[in-house]
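Student: 3D, please:
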Amino acid sequence: MAKHRIFTMSFAKVYPNYVQKAEKKDKTKAQVDELIRWLTGYSQDGLEEQLEKENDFETFFAEAPHMNPARKSIKGVICGIRVEEIEDPLMQEIRYLDKLIDELARGKKFENIKRD
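Tutor: Below you'll find the predicted structure:
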């Protein structure tokens, strides 16, 4: 079975869209980065290194230092699909990130987005 197209997309190519979506709602790149770091365990330097390498989503998540166990509490619909019901583990990780960015852009309190 062929890989889903998003798995082979460069994370660095999609990242500006995350930032742009947040900035349109008066949120910041720093907040986007903090959410990505919260989810994946990357340091800021590690995140920037991933962006420089232009790794695909599959590699980006495979190399993540420590996926936050609290991510399993992320619920809701993104792209018309409930994130908690996605069966493919990589697709679920990608959609967790999408959901975090979506919540940031929708004005949810930053402390509540991180689910700590």
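
Student: C-alpha from now on. contacts and neighbour counts both.
Tutor: OK.

Student: buried ones in the helix or strand that contains Asp102?
Tutor: Asp102 is part of helix 89-105 when elements are defined by DSSP states H and E. Judged by neighbour count (16 or more other CA atoms under 10 Å), helix 89-105 contains these buried residues: 90-105.

Student: do stretch 61-68 as well
Tutor: 61, 63-64, 67.

Student: so which of the residues you listed sit within helices?
Tutor: Phe61 (DSSP state H).

Student: now, the most widely separated pair of the buried residues of stretch 61-68?
Tutor: Glu63 and Met67 (9.9 Å; CA to CA).

Student: from the buried residues of helix 89-105, which is closest to Tyr18?
Tutor: Of all those, Tyr18 sits closest to Ile101, with 6.5 Å by CA to CA.

Student: one more, please, to line up against the first structure:
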Amino acid sequence: MVRHKIFTMSFSKVYPHYVKKAENKGKTKSQVDELIRWLTGYTQEGLENQLKKDNDFETFFAEAPQMNPSRKLIKGVICGIRVEDIEDSLMQDIRYLDKLIDELARGKKFENIKRH
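Tutor: A predicted model of the protein is given here:
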């Protein structure tokens, strides 16, 4: 099976891009962190520890305390592919995160981003 390059990319190297994308649209780092915590179950301290460890995406998601079951309610297109149709679970979780950050940057109501 082909391993995608993003699986081995450092989460801590991509994280600043998530923050920058949000801040460029008037959102905050704390909102980005809140969405990541909502998705993964990390505490703020746990998230900061992951960033310090410089783990890759695969490890970041593998060590997530509790992936939010409501993430399956995230629908739509990211990178030209419908997130709900992605078969690889790790790739799907990565794209869920991309979709959350994209919705934040587009100004979607914050509480609506976190599906209930």
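
Student: please work out the TM-score for the two chains.
Tutor: The TM-score (TM-score structural alignment, normalised by the length of structure 1) is 0.99; 116 aligned residues with a CA RMSD of 0.5 Å.

Student: coming back round to it: just put the buried residues of stretch 61-68 of structure 1 in CSV and tack on distance to Ile74 of structure 1.
Tutor: Shown next, in CSV, are the buried residues of stretch 61-68 of structure 1 (distance: CA to CA, whole Å):
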residue, distance to Ile74 of structure 1
Phe61, 17
Glu63, 21
Ala64, 18
Met67, 13
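
Student: and which of the buried residues of stretch 61-68 of structure 1 is nearest Phe7 of structure 1?
Tutor: The closest of the buried residues of stretch 61-68 of structure 1, once distances to Phe7 of structure 1 are taken by CA to CA, is Phe61, at 9.8 Å.

Student: my read: that closest one touches Leu39, true?
Tutor: No: assessed by CA atoms under 8 Å, Phe61 of structure 1 is found out of contact with Leu39, at 9.9 Å.

Student: can you pull the contacts of the nearest residue to Lys72 of structure 1 once chain neighbours are set aside?
Tutor: Once flanking residues are discounted, Lys72 of structure 1 sits nearest to Glu84: 7.5 Å by CA to CA, 6 or more residues apart in numbering. Contact analysis of Glu84 of structure 1 by CA atoms under 8 Å, 6 or more residues apart in numbering lists 72, 74-76, 92.

Student: isn't Leu51 of structure 2 right up against Pro16?
Tutor: No: if you go by CA under 8 Å, Leu51 of structure 2 and Pro16 don't touch, sitting 10.2 Å apart.
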